[in-house]
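In: 3D model of this:
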Amino acid sequence: MTESASLPAPRAVAILLAGGQGARAGFDQPKQMRTLGGKPVLRWSLDAFTAHPAMVGGVLVASGAVAAAAGDLPRGWTIAAPGAERQDSVANALAALADEPDETPLLVHDTARPGVEAGVIDRLLTALDTAEAAIPTLPVPDTLVEHGGGEAGATVDRSALARVQTPQAFRLGTLRRAHAAATANDATDDAQLVRRLGLRVATVEGDARLHKLTYAADLTILSGLLETEGRMRTAVGMGYDVHRLTAGKPLWIGGIEIAHSHGLEGHSDADVALHALTDAIFGALGEGDIGDHFPPSDPQWRGAASSRFLAFAAERVAARGGLVSHADLTIIAEAPRIGPHRAAMRERIAEILAVSPDRVSVKATTTERLGFAGRREGIAAQAVATLQLPEN
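Out: Have a look, this model is predicted:
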């Protein structure tokens, strides 16, 4: 692992534990391999730690199949074999970090908790300024009772209790000493081993998104907490097109035919407005331009209705699980007058895109008789398409 001058010093490393089988979940594969929001559960933790500016790498503790499910490891990360118990897995990871100095901040995390947020990492690293170890906790919101034999016993005072989460933070040397002093695999987390040395373990505010995947139903809970179902991003694309006016041809603009002495010259029906809007959608999708999908060298598109091109672009949005939020179109022409036809254009474009007309804007302007449009040699159009696309 290399040091970067742009990162805060001392830089931090992590141990990500992915060796458990998750038998209680009843899955046919280790729970870390289950898909959540389009990627394996364990990848959520790996991505979160990699993205944090204080983290420079670490050790992923995983078997061959689980490690393969994680995909390519980022720079600075290595793999260690899992042990029979959690404590053994951490010991294997510590051995892989043998070259790291004792003062290095270390975070140990269970990848069955995919909801790692930068704020939790920040709070833990800050706590290490005054403590040898720190853990995130949350209050216990539920009433607690003693339980046995299928019936409720006495109520347990919850005011002094807290739920412990991971990641947990340590000075690397502190955790090394704690593991060296441990005699058996009887601790459920590393903070317990540190406390046995008589050292203070600080607590910081945890995060509900660090819910642990233990049972099958937890996947549904995590999906809601992490908003992996329905999470969308906004994508915006811009399109521009121009066609020459020529006598004796039909004039198609905005998906409708307008009576005029001249029409637009092109391989298809040369609908300059629909071409610009189609390009805007392809741009928002990152899928090239209209010429990539409908090359003018292909005779099948000679004279084709440009509504087919726009409909295809809308189908590409739907195939990606997205939708068209808005389409804004400006037509640049001296003649004919566009104003009387704007409403019909909005209706037709909305029909092609399968959206309501209030999601379509059609405007028109002139160039004050300047340039090719001002000389009535051609018509231009520019468009902006706003899409909502799945985050993953």
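In: use CA for all of it now, contacts and neighbours both
Out: Fine.
In: Measure how buried Gly83 is and give me the count.
Out: By other Cα atoms under 10 Å, the residues close to Gly83 number 18.
In: before we move on, what SS does it have?
Out: Three-state secondary structure (criterion: DSSP: H, G, I helix; E, B strand; the rest coil) places Gly83 in coil.
In: so what's it closest to, chain neighbours aside?
Out: Ser89 (4.5 Å; Cα to Cα, 6 or more residues apart in numbering).
In: Give me the distance from the helix or strand hosting the one you found to the chain's centre.
Out: Using DSSP states H and E, Ser89 maps to helix 86-96. The chain centroid and the centroid of helix 86-96 are separated by 31 Å, computed with Cα atoms, centre = their mean, to the nearest Å.
In: List of residues touching it?
Out: Outside of helix 86-96, the residues within contact range by Cα atoms under 8 Å, 6 or more residues apart in numbering are 15, 17, 19, 59-61, 80-83, 176, 179, 185, 187-190.
In: for comparison, sequence B:
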Amino acid sequence: MTIGVVIVAAGRGERAGASTEGPKQYRLIGGRPVITRTLETFLTWPKCGPVVVVIHPEDEMRFAAASQDLHAGVQVMTTFGGKTRQKSVLEGLKMLVPTEATHVMIHDAARPFLDHDLLERIAQGFAQGHEGLLPALPVTDTLKRAGADGLAHETVPRASLYAAQTPQSFLLTAIRTAHEKAAALRRDDFTDDASIAEWAGLPVHVIEGSADNIKLTVSRDIAMADAKLSQTEAATNLPDVRTGNGYDVHQLVTGDGVTLCGVFIPHDQKLSGHSDADVALHALTDALLATCGAGDIGDHFPPSDMQWRGAPSKIFLDHAVKIVRERGGTVMNADISLIAEAPKISPHRQTMRENLAAILGISLDRCSVKATTNETIGFIGRREGIAAIATATVVFSGTAA
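Out: Take a look at the predicted model:
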């Protein structure tokens, strides 16, 4: 089974109003022509067979421009349409017949929001042996029949009523024969391909359509579609900004001073650790690694590795910055909160911030160091240790997924 496609794009779209962009199928929505989005959905569907796009003779250059950036792994052909949609479909079917296509999807170019799920449901219907498939949605509005006097005369029961969509899909030879029979009898009053199939006695099976698969008919439809896509694409084009958090704590033991943010502060205690035990830089290292899912400091510098014994923690932070940059990240901000009863941090904050700015390669105003006590509560309050909490903000190249 090979499923070909006929996309009907020869109409003039008078109800959509005049535009310098041409007929409605060439109007821009979300910065791209309607027909480009329609065609792209078919071309990116793995089961797509040969495609015929039925265009108006005046639109050759418009279509060439709208399709030039689409990379198709399938055959794409064009042919000129007739004066009616029905005649245009027949021209498309005639061009498709010599190909390897056994089935066909007939779709309106002005329905750019179809999706692969709908195409898969059609393919499944063919696999189950159905000769004709009509995607449709149950009618949910209350229907009224009005008279020439403008008055509502009857409420029409909506049970078993459906709103038809495209692509309406069939065995290629069967729908071609039905169209040729209608043309020979000069029957040109059919509103869609399913109605021709019904008239010709072909069974048409109704399948679930898609609420998004709307047809753009009037200018307001196009404006609403453009607004919808513009908002969606603006949201998906947000910069890839990531925030990482880090926490570290080290025990205080008898000593001559502590190192925090690379600054040695004389004190009657020191921090115990495999390296210089700089809790601030350790926490910030973890925060940076978190922005790109690169594990934590222990994964890169295990305490069991003796080469890091007594090492300055600047080495660890340099390594984290390198990983972030190699993955396309730019460090934008670093914020460290130190939690300690002693020593006093405030006299050294400026030097600490300058150290961070130099290591991270960012301006001083993007580096923050704060300190607070634990109000004599817990192990920090008892001066048994110092803790640090760090937050880093990194912008990665590309956009947020």
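In: The helix holding Ser89 of structure 1: which residues count as buried?
Out: For helix 86-96 of structure 1, a neighbour-count test (16 or more other Cα atoms under 10 Å) marks Arg86, Gln87, Asp88, Ser89, Val90, Ala91, Asn92, Ala93, Leu94, Ala96 as buried.
In: Same check on stretch 229-248 of structure 1?
Out: The neighbour-count check on stretch 229-248 of structure 1 (16+ other Cα under 10 Å) flags 229, 232, 235-246 as buried.
In: Kindly reformat the residues you listed as TSV containing distance to Leu387 of structure 1 and secondary structure.
Out: Putting the buried residues of stretch 229-248 of structure 1 into TSV (distance: Cα to Cα, whole Å; DSSP: H, G, I helix; E, B strand; the rest coil) gives the following:
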residue	distance to Leu387 of structure 1	secondary structure
Glu229	17	coil
Met232	10	strand
Ala235	5	strand
Val236	6	strand
Gly237	8	strand
Met238	11	strand
Gly239	14	strand
Tyr240	17	strand
Asp241	20	strand
Val242	24	strand
His243	26	strand
Arg244	30	strand
Leu245	32	strand
Thr246	35	strand
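In: Make sure Leu175 of structure 1 is actually in contact with Val194.
Out: Yes - judged on Cα atoms under 8 Å, Leu175 of structure 1 makes contact with Val194 at a distance of 6.7 Å.
In: Map Lys83 of structure 2 onto structure 1.
Out: Matched by TM-score structural alignment, Lys83 of structure 2 corresponds to Ala84 in structure 1.
In: Gly209 of structure 2 too?
Out: The pairwise alignment with structure 1 assigns Gly209 of structure 2 to Gly206, based on TM-score structural alignment.
In: and Arg366 of structure 2, what is it in contact with?
Out: The neighbourhood of Arg366 of structure 2, defined by Cα under 8 Å, 6+ apart, consists of Met332, Asn333, Ala334, Ala357.
In: Pull the contacting residues for the match of Gly209 of structure 2.
Out: By Cα under 8 Å, 6+ apart, the contact set of Gly206 of structure 1 is Val120, Pro136, Thr137, Leu138, Gln165.
In: switch to 10 Å and redo it
Out: If a contact means Cα atoms under 10 Å, 6 or more residues apart in numbering, then Gly206 of structure 1 has 116-117, 119-121, 123-124, 135-139, 163-167 as its contacts.
In: Now do the helices in the stretch 201-350 of structure 1.
Out: Counting by DSSP state H, counting those that start in this stretch, the stretch 201-350 of structure 1 has helices at residues 217-225, 272-285, 290-293, 306-319, 342-353.
In: So which of those is nearest Asp47 of structure 1?
Out: Shortest separation from Asp47 of structure 1 across the helices of the stretch 201-350 of structure 1 is recorded for helix 217-225, at 16.5 Å, computed as Cα to Cα.
In: how big's the offset between that closest one and structure 2?
Out: After superposition onto structure 2, helix 217-225 of structure 1 sits on average 3.4 Å from its aligned residues (mean Cα distance after the TM-score superposition for structure 1).
In: Show me what that helix is packed up against.
Out: Judged by 3 or more Cα pairs under 10 Å, 6 or more residues apart in numbering; DSSP states H and E, helix 217-225 of structure 1 is in contact with strand 35-36.
In: how big's the offset between the strand it packs on and structure 2?
Out: Following superposition, strand 35-36 of structure 1 is found to deviate from structure 2 by 0.8 Å on average (mean Cα distance after the TM-score superposition for structure 1).
In: In structure 2, point out the residues matching that strand.
Out: Using TM-score structural alignment, strand 35-36 of structure 1 corresponds to residues 28-29 of structure 2.
In: returning to what we had before: now the contacts of helix 86-96 of structure 1: which count as buried?
Out: Applying 16+ other Cα under 10 Å to those, the neighbour count classes 15, 17, 19, 59-61, 80-83, 176, 179, 189-190 as buried.
In: Farthest pair within these?
Out: Gly19 and Arg176 (20.0 Å).
In: dump the residue contacts of Val8 of structure 2.
Out: Going by Cα under 10 Å, 6+ apart, Val8 of structure 2 touches 25, 35, 52-56, 80-81, 85-86, 88-89, 91-92, 106-110.
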